[in-house]
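Visitor: pasted the sequence and its predicted model underneath.
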Amino acid sequence: GAFEAACAPWSLARAAEIAGVRADQLASFAELYARSNPAVIRCGWGPERNRNGGGAVAAILALPAIAGKFGVRGGGYTMSNSRAFGVDTAGAIAADDPEVRTINMNQLGRALAPATAPPIAVLYVYGSNPLATLPDQNLVRAGLAREDLFTVVHEQVLTDTARYADVVLPATTFLEHDELRASYGAIVMTHSRAVVAPVGESRPNYQVFAELCERVGLARADDPCTPDDLRTAVLAGSGLAHHEAALDETGIASLPGGGIQMVDILPATADGKIHLCPEALLRETEGALHQFRADPATAAYPLALISPATAKQISSMFGQLDRRPTALLVHPDDAAPRQLVDGDRVRVFNELGEVVCRVRVTDEVRPGVAALPKGLWSHHTENGATANALCPDSLADLGGGATFNDARVQVERLGAHTL
């Protein structure tokens, strides 16, 4: 079939060469996975953040089907359980959906350009720090700097994005408001209550949005307004009203266990079967679901720049707490031909921009790879730019995903060696 044909060109040797692992290690993994029962694959978010991201995740998802890992407890595939409860927030919204444009935030810089027709005149930011987290940082910065863009940022701290706001609205933290949350990993829902009163004039999202609706004439008499009313409406609209007692008593609601994938938990396909080459994905990729697109590295920009998470932050959250400068990590094999030593000031650059920082030479990264943590703020580098200034805003092959891991750069020393 189509999937078998897509797999045919991929020998162990070719896969190992492109992946940068030894062929014998790849063979050992395949053997171990094939022989292990039960075996489960938990896919993270990193594999999708490149030009081949959608096809890569689809291929990973195919492994347990091909290897026969479904149908037993503890076997199969998982990624996130946040949708396990099937929460539908539409029950808390009395009004019909408004007619709006949908803009992919991974290309916010493009969308904020004056040439956008019609141009975006108002930007409301909440729960996000786009200047620190989105690709093509310089383009995002240029958009935020537009004099004719009215920007409102609802935030807990003065982020890099908030510094471009016309109005900053203080936001509550999780300690100051009630929250109904579906879990990221476990199959539970939690309702946490506020433990302190809101500080100053800070308000939660729902209160700000509710008051905005009133001010502009969109509020309706039957809109749920209090946290408890919102919870009741959401649970009722999701067929989960029977969990209210547990949430009131313990703050936790759990789904009954016992489900086994491909026994009593089936794919949401028309026939309840796994499709290795789904028609919808083939249409979206114009038939190129499993067609590999080569590494974008060039002679001018040969190093892959990655932005791994740091234990000091959650994405860009808490970036205000650490004011120390961050160093670029490079492997000794890449440092030597560039005459770099620990502590040197360097310029990391490509056609999108540049970052000026110090360098740390280490074997923590592989040859051909440089690393700067994700979520950095402007105070973490000398020129205020971070890794996202070097990340393209091109999209992955499926789902409009970001391609942070496709950043390719060059590194050069600035001035004399640091003593």
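Guide: Cool, the structure landed.
Visitor: all contacts plus neighbour counts: C-alpha atoms, from now on.
Guide: Will do.
Visitor: strands of the protein, residue ranges please.
Guide: Applying DSSP state E to the chain gives strands spanning 40-42, 76-78, 122-126, 150-155, 167-170, 179-182, 188-192, 252-254, 303-306, 327-330, 345-350, 353-361, 369-371, 408-413.
Visitor: for those, could you give me CSV that also reports mean neighbour count and distance to I274?
Guide: What follows is the strands of the chain, written out as CSV (neighbours: other CA atoms under 10 Å; distance: least, CA to CA, whole Å):
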stretch, mean neighbour count, distance to I274
strand 40-42, 16, 16
strand 76-78, 19, 12
strand 122-126, 14, 38
strand 150-155, 22, 43
strand 167-170, 17, 47
strand 179-182, 18, 26
strand 188-192, 19, 26
strand 252-254, 18, 27
strand 303-306, 23, 33
strand 327-330, 25, 42
strand 345-350, 21, 42
strand 353-361, 23, 43
strand 369-371, 22, 36
strand 408-413, 22, 36
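Visitor: distance to A92 added to the ones you listed, as a markdown table?
Guide: Compiled in a markdown table, the strands of the chain are given as follows (distance: least, CA to CA, whole Å):
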| stretch | distance to A92 |
| --- | --- |
| strand 40-42 | 33 |
| strand 76-78 | 29 |
| strand 122-126 | 19 |
| strand 150-155 | 21 |
| strand 167-170 | 24 |
| strand 179-182 | 13 |
| strand 188-192 | 16 |
| strand 252-254 | 20 |
| strand 303-306 | 40 |
| strand 327-330 | 46 |
| strand 345-350 | 46 |
| strand 353-361 | 44 |
| strand 369-371 | 43 |
| strand 408-413 | 45 |
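Visitor: second structure for comparison follows:
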Amino acid sequence: MNKRNEHRVRFATCPKDCYGGCVFEAYWDEEAEEKNFLYGKPLRDHPFTKGFFCSKLNKREKLLYHPKRLRSAFHRKGDKGTNNFKNISIDKALNLIKEKVESALKLNTTSILGAFYAGNSGLISQHSPLRFFNLINGTVTRGGICNEGGCEGLHSLFGTYSTTNPFQIVNPNAKLIVIWGSNLSANNIHMYRLVRDAMKRNALIIVIDPRKTRLAIDADLFIKINPGMDHLLVKVIINELFKSGQIDKQFLEKHVEFETNIIKKAHLTDLKRIILKIGASKKKIMRFVELLGEYKHQTLFILGYGPQKRIHGGKIIRAIALIQIMLGNLGKRGTGIIYSQSDFKRLLKRKLINYIENGLTSSKTKEIELINLDSELKTKKYKVLFIYNFNPVSSLPNQNSLRNTLKQKDLFTVVIDMFFNETTKYADLVIPAKFSLEQYDIFAPFFIPSFSITEGGPCTLKNCLTNYEFFQKLEAILGLDKDDLMKEPQKDIFLNCLRLFPKKIKKNLLNNGYHLIFEEKSIPFEDLKFPTKDHKIHIPPHSLNFETFEEKRKKKVQNNEFLLISPSHKFFLHSQLGPIQESHLIDFDNVYLSPKDIKELHLKNGETVNVYNKYGSAKYELNEMKSLKQGLALIYKGFPSRNLNHPNVNIFTPSQEEELGHSGAYYSTFIKISQD
């Protein structure tokens, strides 16, 4: 590490909570008075990064030294709801916080709440502040708002949600690749490139999505289904596979536990009516069934997170997985289900987190579900709220309710961030944060089964702090740490975490910047022994017998009512990267419909319209999106429209959580659109 530092080159990992987890070499000018970081060079030898960044953050130096980056602490001088602050010193900010924390500690230690997520997905950035909350016996959030429903759905089948090495995509035996509910070209560009490579070797591509994505245009088969009807498509497919004798009976008998009447539940008495609900042509669906039979034991599924962002999302993902189970497409070359790979490294990651959070002592914090932050704060049990690595006043659902809750006069809120954002509008104090490149950290990307590191470079902004450094300073003036738990520097936490790795992994991290859990050709569960009690796959009795929110609601939909989806924009990641992608912020002013829907509403492209439901209302510009299915509306998530009459799309989303994994049911909502 020292030799490489002399050359001003350090390994680094993109900290954003996305599929890539790109690993790169960071080039620094150590002697510069400011702007030490020069540029990042993505690693060519990393089998997923492959020498290129996505379009979202390929110029991270612009973000690091952006003129709007916060360089001091800020204290509110106006009412909550605006970014109206005055500069104060870090020491003065800490003393203000000290008074509030001491007052809360006298009342109840659990009245101090830490809310965090994966705005910086580094393990130390996320989890080291919990040392502070352990010291005070405070409360912290747990869980997430993203893919937890799908993870739980898969876990109920396999005892894990990680079953497949994603590099099976390059295996020549993967002759049929099914991309279900994932816009790879916008959200997973590195996998998109690998799919394109597979197409060059003549692999067949099937895309199933309510939107005509870039990959759908060139796919061998595109099935444009109605949103929330995925499980009905699964029923039709499994029914046809049984009828045609394509089910792998030997695989089912030996490796799967299920009720025999699941076959009866897949039997459809009114196929015409079901296909009408699905919204795709019978001819295309039957062609899909033919290809699944033709390429049995040569088919790979890539599942996106869109289908599970619904109340019944976990059940939908579980239902889709049944196709691969019925065909025996697991544990073989070029087969499987690619969703999230985090569970492959769960035990080792848990070992790291235990040390980062507790220094190997026992945890003493109370936990609440992150998705329930609004309802928890409404109880008024909490007096001090710390928010880091998270922008809840953009990312959480039912925003009007949350914003009103955060205005409570007896709730003192501290936000740690690099920029002012929607959440800082409700903060009493804002602490300037260091960028991920300016701190040592370890990463465990959710899509690639690997670990990687960032070797922190110098920060020339003297007031900026890492999350851990802030809580270190706060603990120091509170004087609570009798065991010196908070005195360990962040770099030492990093080095001690490296010592917890097996020697081979540690060596690869230091020499290469990353370590892959599997060889590219490795096939997890090749022995077909899954981490369940009897090592078999277990299919719950009602895996195909449920009705989704969308299916029920469709019966009552009015002419001007549309199911709302809110995907990430190609150039943004949730509510991040706005300062360096300002030219694209105009897209957040729009609500998108299919051209046919606009015509049927007797409205015009570019017209200002009212968008509303029981959760909120706002004005948007109406624009057409030819790729959308009729009955579907799209507003990009992450940023407010430049029209200050409303904040962001999550004013329309429900508080109700996904039922299996307690993640956000963001796509289970309808909006109405009318002329202004």
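Guide: Thanks, I have it. If you're wondering where the values come from, they're calculated on a predicted model, not measured in any experiment.
Visitor: what TM-score do we get after superposing?
Guide: TM-score for the superposed chains, counting by TM-score structural alignment, normalised by the length of structure 1: 0.87, backed by 400 aligned residues with a CA RMSD of 2.6 Å.
Visitor: before we move on, the earlier item: out of the strands of structure 1, flag the one nearest F3 of structure 1.
Guide: strand 76-78 (18.7 Å; CA to CA).
Visitor: so which bit of structure 2 is the closest one matched to?
Guide: Per the alignment by TM-score structural alignment, strand 76-78 of structure 1 matches residues 336-338 in structure 2.
Visitor: mean per-residue distance, the matching stretch versus structure 1.
Guide: In the superposition against structure 1, stretch 336-338 of structure 2 averages 1.5 Å from its aligned positions (mean CA distance after the TM-score superposition for structure 1).
Visitor: which residues touch H535 of structure 2?
Guide: H535 of structure 2 is in contact with H255, L528, K529, counting by CA atoms under 8 Å, 6 or more residues apart in numbering.
Visitor: please redo it, this time with the cut-off set to 7 Å
Guide: By CA atoms under 7 Å, 6 or more residues apart in numbering, H535 of structure 2 lies in contact with K529.
Visitor: and it, what pairs with it in structure 1?
Guide: Checking TM-score structural alignment: H535 of structure 2 goes with G272.
Visitor: ok, F447 of structure 2 next?
Guide: Under the alignment (TM-score structural alignment), F447 of structure 2 pairs with G185 in structure 1.
Visitor: one more: L628 of structure 2?
Guide: Checking TM-score structural alignment: L628 of structure 2 goes with V365.
Visitor: and if you look at K614 of structure 2?
Guide: That one, K614 of structure 2, aligns with E351 by TM-score structural alignment.
Visitor: any idea how far E657 of structure 2 is from E369 of structure 2?
Guide: Noted for E369 of structure 2: a distance of 10 Å to E657 of structure 2, by CA to CA, to the nearest Å.
Visitor: between these two, who's got more neighbours?
Guide: Ranked by neighbour count (other CA atoms under 10 Å), E369 of structure 2 and E657 place E657 first, with 23 against 16.
Visitor: mind listing what the more buried one touches?
Guide: By CA under 7 Å, 6+ apart, the neighbours of E657 of structure 2 are I311, S663, G664, A665.
Visitor: to which residue of structure 1 is G513 of structure 2 aligned?
Guide: Aligned partner of G513 of structure 2 by TM-score structural alignment: G251.
Visitor: hmm, I typed the wrong one, I wanted V101 of structure 2.
Guide: In structure 1, no residue is equivalent to V101 of structure 2 according to TM-score structural alignment.
Visitor: and V101 of structure 2, how many neighbours does it have?
Guide: V101 of structure 2: 22 neighbours (other CA under 10 Å).
Visitor: likewise L139 of structure 1?
Guide: 23.
Visitor: how close does it sit to N129 of structure 1?
Guide: 15 Å.
Visitor: before we move on, back to that, list the contacts of the match of L628 of structure 2.
Guide: Taking CA under 7 Å, 6+ apart, one finds L329, V330, H331 in contact with V365 of structure 1.
Visitor: the last one matches what in structure 2?
Guide: When structure 2 is aligned by TM-score structural alignment, the residue opposite H331 of structure 1 is S594.
Visitor: show me what contacts V369 of structure 1?
Guide: When contacts are taken as CA under 7 Å, 6+ apart, V369 of structure 1 is in contact with L303, A304, L305, V330.
Visitor: which position in structure 2 pairs with the first one?
Guide: This means L303 of structure 1. Match for L303 of structure 1 (TM-score structural alignment): F562.
Visitor: doesn't I635 make contact with its match?
Guide: No - judged on CA atoms under 7 Å, F562 of structure 2 makes no contact with I635 at a distance of 11.7 Å.
Visitor: hey, what's in contact with both of those two?
Guide: With CA under 7 Å, 6+ apart, F562 of structure 2 and I635 have no common neighbours.
Visitor: number of residues surrounding the match of H331 of structure 1?
Guide: S594 of structure 2: 19 neighbours (other CA under 10 Å).
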